[in-house]
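Engineer: Dropping a prediction and its sequence here:
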Amino acid sequence: MTFYFQRFEHRSPRPPIPHSPWRERLYQFLATIALVLGAWYLHWRWTASLNYEALWFAVPMVLAETLAFIGLILFTANIWKTRDTPISPPPASIRECVEEGDAPDRPVAVDIFFTTYDEEIDLVRLGIRDALALRYPHAIDLRIHILDDGRRPEMAAMASAEGVGYITRSTNLGFKAGNLRNALEATSGDFVVICDADTRPLPTLLERTLGYFRDPDVAWVQTPQWFYDLPEGTPLPEALRRWLGGVGALLGRGIERIAGPIHVGNDPFVNDPELFYQIIQRRRNWANASFCCGAGSIHRREAVMQAALTAYAETIERQARHDERQIRKLTREGALEESTRAQLRGQAALETEFTPYKFHVSEDIYTSIVLHSDPNRTWKSVFHPWIETKMLSPRDLLSWTIQRYKYAGGTLDILKNDNPLFRRGLSFWQRVMYGATFWSYLAGLWNLVFLAAPIIYLFSGIAPVSAYSVDFYKHILPFLVANEIAMMVGTWGIAGYKAKLWYLSFFPLNLRAIWAVVRGEQIKFKVTPKARQSGSFHRLVLPQIGIVILTLAAFGFAMTAFLLGSETYTAGGLIANGFWAANNIIAMSGIILAAFWQPDDEDITERTEEAAA
């Protein structure tokens, strides 16, 4: 079978961004200035700038600014410093990976799991063959298994032909987490490597990561995910030529003379996760707070099982206490006898599933929280900054939406039902890091205010501030400029502007996930399609299209009124809200264009599905 991504096989991942101590100190200095200026601005906003004639608008606006500033504080703490864990030589024996004792002197045993449900057989075969080609300088007991929740005879035949294991089960209970649990029960390796169906291990995966486990407290190692199939895009002159002819080509060349080479559509869905892995995850190492992200992670079996036993005991005890409270409420007894309480615990044990991986749509981060908070052991996590696997990116907005909704809904569900911020066993900085993750998924609430604010002002002339005066610009501009410079230095080497814009345009999906969790709706596990879905996805971006139309209409309305001599608007207000409106339109345009994006290649394998599914 021919796949579209075969033309990208020659690509190699770039190495981690080198750590620069002087740039880190410069960032810390600039970030501190930005936060001080931000606090100064917010103090002024709350105490001296509210429009008391429109508190219905002024209070939500300043509250949104405050909540966003809290997010900035958390993000600043997250990326404050880089402390990479040194790479140790790969162990020759399992004795080198455990505490001193009676461990046998034998090669390390590693199970590699490829989880699959309905993906193409030949796609999974590519990952299997790459896993068979893994290098290791010592003897190693390597066991590769296909975990097929699709129960397909064709997949079993492929596993047999490639000489690897095939594990399936009669039901899909627990989805991916249940699939992993079933495989753990059927295997016995010291370490487990988790791969998705499209994961392609690079030859260095084991030789560069197993050395971390020389520290017996290291529970898992997470490696970056690299989407090697991101489109190369079209040069700007060529893209403009298609739309505007020769004039467009000249315009494109002129822009590139100033800004350098620009490609249109090179990452239409902002899938490149480098900012997340190289900045956010990597800079959590010092706090022992880098969390597991599923594919590309290596787990110590002992840690997973011990944490599962701890979580199992906690669940039983929690259920028994709940049942006891219900009985006491009915009987009005002060306390139950110990024999009755023992029976309640026994009943709870019968009703509780033992799950090495939590039956949850976000089982990876859930497992991280359980391990980091284990009261019986100080388990460590390691983020390894070198790319050791490659995989496929979502190539249509429907697939992207399925993936991002799963991330948002699953994370918020953990926040509501098993909030790690109040979980015993986590350190202060681990709580801060997890808090930064959860806070980021609540941003849809205040981003909606930021999108609506310029529309309200431009249509009505009502401002959330007492006046768009010199005093306003004196307070806001230093903060905005200082923050942009600090972020540029803090994320040096990685372009983050598009990611920030998409973070704003993410608001409908974000709000939908928040509403689903508040209502108690179960966030279902849905496999992200590995093949491009055909069809029109404009319905997925109707809210963003609506924001663009309303913003343009509002700006046109306000400018017309101002030019006709209306005293409702001020020049300062139009300037501030004009730039604000332009930023919002640019932010929305990225995801709108992605809904209509089509790949340049025609000879690709695609699966046709209804876009509204």
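Structural biologist: Looks like it arrived, so ask away. Residues are numbered from 1 along each chain as shown.

Engineer: Going by C-alpha atoms from here, please, whenever you check contacts or count neighbours.
Structural biologist: Noted.

Engineer: Would you mark the buried spots in the helix or strand where Arg242 lies?
Structural biologist: Element membership of Arg242, judged by DSSP states H and E, is helix 236-244. Neighbour-count burial for helix 236-244 flags Leu236, Pro237, Glu238, Ala239, Leu240, Arg241 (criterion: 16 or more other C-alpha atoms under 10 Å).

Engineer: ok, second structure coming up, stack it against the first:
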Amino acid sequence: MLYGTAAFSLQAIFRHRYELSVSCLLLLWLAAAFGATKLHTRFRIILLVTVMAYQAVYIVWRIFFTLPLHAGLLSMVCGLALISAELLGAWQSTVLSLFSLKKYQPPRVIWPRDVPLPRVDILVLTYNEPINLLRKTLVACKNMDYPEKLLHICLCDDGARPEAWALCDELGVCYIARKERSFAKAGNLNHALAQNTGAFFALFDADMIPKPNFLKETIGYFSDPNVGFVQTPQVFYSPDPFQFNLKFYDRIPNEQDFFMREIQESRARYNAVLHVGTNAVFRRKAVDAIGGIPTGTITEDIATGLLIQAKGYTSVFVNKILAVGLAVDRFSDLIQQRERWCRGHIQVSKKWNVLKMPGLRFRQRLIYFNELIYWLFGVQKMIYILCPLLYLICGLTILNATPCSLLMLWLPTFAGLVLSFRSFRHQNRKIMWSHIYEAAMAPYLAAAFLTEWLIGKPVPFHVTPKERTAKRAAFSWHMALPHIVLSALTVLGWAITFWRIQSGGCSGTVLQAIVINAVWSVYNMIAIVAGILLCLEQPHLRATERIPGRAAVLLRAAGRTEPISCSLLDLSETGVRLECDTVNLQKSDRVQIDFPYATGVRATVVRRKVWENRSDEMALRFTELSEKQYAGIIRCLTQWSNGYFHPEAPSDLETSRVPSYTLQRNAE
């Protein structure tokens, strides 16, 4: 913090012994309340009320007692900015905690057996994605456990590519293209809906491959005529830039998992599920009631869900991994994606004011308003990064307080926020990683928010690139520039601080202020350095992602009468890695492999490792795949993949053959 008054000494501690005793008691109470949440979740409300009370006292103290009223206009403006950032943080943490108090667990609903199953249109939206990626998604759609005559699969190609049409003709699925491409994805979807008549439609991005049980787990909820759409989480089977470029891989969750798996679940309890543009099933009647997919924004998905809920329809969130897709490859692409989301939220809020929109309940308004406020995190984080630097470099006073008062008021509040967050046992987010995520994106998202809010200049819709390959690492200087500047300013602040201390011109009060701001800047510097490292794009050598699996497969080699039992380690649509007992196979040898759902698959050995006192490990590339074999491989991939962070798979060949829950009987 930044202050410029009373000294911090043993005499000051003695004078404030009563206040410090109160602070210690508050910390002990927080610890006791947090411990109680370990015994039962109902005690969370006690912890939450305590933290809210601490926050209220702290904010009042900050507003009325710590503003640098006599330090000049610039200090006053910066002081107000810092208080605004803290108010924003208090609002966000309170809303998150309140809406996370009770867990959302909707009962699993199966379509009534005495009611014929409905026809479902499967719409896969594409513009310029690779054909091999589209093939994987379309085959996965065909693999769904649903009566074939009731599935109508369509590739909605806004690129109008002949090769995409040829792929659809090969696979026997519908191909839809339009001559003009107005309104981007929303226009593409509206055009596709005009060509289809199903009572329900499922929506997938080009890289999202559904599991066979996708419709089995979602269509049953529509037996309630008031359900407008069912949303499932976006889960990724490839690493995001934080996992890949920072080389943490599957030791940390995907950056989006916290929202997709936990925030969405909290929103669902109040019928405020955010439609994320894919992995969802809609009632056609509900979409028609809002006049089709809304246009005029670059995030039509948010507006679609919002308008359906405002019409009185219910939204359901099924928190199961029912489709998996590719994460953004590069940090620059991730920033471009988040800038689009940020601008889109602002565009939606300007066109449909959630605070005044008819049909929404108070809690829905609050959640959607909070969603808009969230995108101020870039501005908020930049304030937190710049404030200590302004003091270290310029000596600018932004907060007028003593160390004792900070110890008494700020420390219990901060500790309460940390304990409150931990009490909800968030599996997909840690406080330090939140700091890194936000600081890494802050310079770009702050500029995007302010530009869209103040100017609102139209920006074109860009499809997020997927499945890129790169043989060498490359450093993105233009993306790293803001973080390089911030790191240089931080080092400059440290140098000036060192010089001031060495020159002996620092009194006790100034020295204390320097220490506090130096520690603050070190905390920020950790995230700034991570932002720079993110711009070092690591090589992407694999054209296709491997999915870990634990299944028994049979290997048939020339010259052997009996098949060899092997354990599958990982699998892609182009090859497999196996572990077997010692076998006399060499590079380029040809074999046949029996997988669950795909037998007689021809492959060539491309690499073999022999471990001492262990089995051989072999990498094999598929040489020929029939249409049926390819469909079987895709079924294995989708069935085994539960995302990059939590890979799960059946344990052997028999358990890999999970009985398909088909709905053929109901369709008859």
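Structural biologist: Good, I have the coordinates. Just so it is clear, the structure is predicted and the values come from calculations on it, not from any experiment.

Engineer: quick one: TM-score?
Structural biologist: The TM-score (TM-score structural alignment, normalised by the length of structure 1) is 0.76; 499 aligned residues with a C-alpha RMSD of 2.6 Å.

Engineer: If you count neighbours, what's buried in stretch 73-93 of structure 2?
Structural biologist: Buried, per 16+ other C-alpha under 10 Å, within stretch 73-93 of structure 2: 75-76, 78-92.

Engineer: Contacts for it next, please.
Structural biologist: 55, 59, 62-63, 67-69, 370, 373-374, 380-381, 383-384, 387, 396-399, 417 (C-alpha atoms under 8 Å, 6 or more residues apart in numbering).

Engineer: Mind checking which of those land in helices?
Structural biologist: The helices, defined by DSSP state H, take in 55, 59, 62-63, 370, 373-374, 380-381, 383-384, 387, 417 from these.

Engineer: how about those residues, which pair is most distant?
Structural biologist: In those, two members sit farther apart than any others by C-alpha to C-alpha. They are Asn370 and Cys387, at 24.9 Å.

Engineer: who's more crowded, those two?
Structural biologist: Higher neighbour count among Asn370 of structure 2 and Cys387: Cys387, with 23 against 15, using other C-alpha atoms under 10 Å.

Engineer: can you map out the strands along structure 1?
Structural biologist: Under the criterion DSSP state E, structure 1 contains strands at 108-116, 140-148, 165-167, 191-195, 200-201, 218-222, 234-235, 263-264, 297-300, 380-383, 389-390.

Engineer: looking at those strands, which is closest to Ala594 of structure 1?
Structural biologist: strand 263-264 (11.0 Å).

Engineer: tell me what the closest one is packed against?
Structural biologist: Contacts defined by 3 or more C-alpha pairs under 8 Å, 6 or more residues apart in numbering; DSSP states H and E place strand 263-264 of structure 1 against strand 234-235, helix 236-244.

Engineer: Can you name the element that comes right after that strand?
Structural biologist: In N-to-C order, the element after strand 263-264 of structure 1 by DSSP H and E is helix 274.

Engineer: how close does that following helix sit to structure 2?
Structural biologist: Aligned to structure 2 and superposed, helix 274 of structure 1 gives a mean residue distance of 1.6 Å (mean C-alpha distance after the TM-score superposition for structure 1).

Engineer: Determine the number of other residues adjacent to Cys24 of structure 2.
Structural biologist: Neighbour count of Cys24 of structure 2, defined by other C-alpha under 10 Å: 16.

Engineer: Surely it forms part of a helix?
Structural biologist: Yes. Residue state for Cys24 of structure 2 (DSSP: H, G, I helix; E, B strand; the rest coil) corresponds to a helix.

Engineer: residue contacts, it?
Structural biologist: No contacts exist for Cys24 of structure 2 under C-alpha under 8 Å, 6+ apart.

Engineer: One more pass at 10 Å, please.
Structural biologist: Contacts for Cys24 of structure 2 (C-alpha atoms under 10 Å, 6 or more residues apart in numbering) come out as Tyr18, Leu30, Leu407, Met408, Leu411, Pro412.

Engineer: From the rest of the structure, what touches the helix holding Arg242 of structure 1?
Structural biologist: Counting by C-alpha under 10 Å, 6+ apart, 233-234, 245-256, 261-265 sit against helix 236-244 of structure 1.
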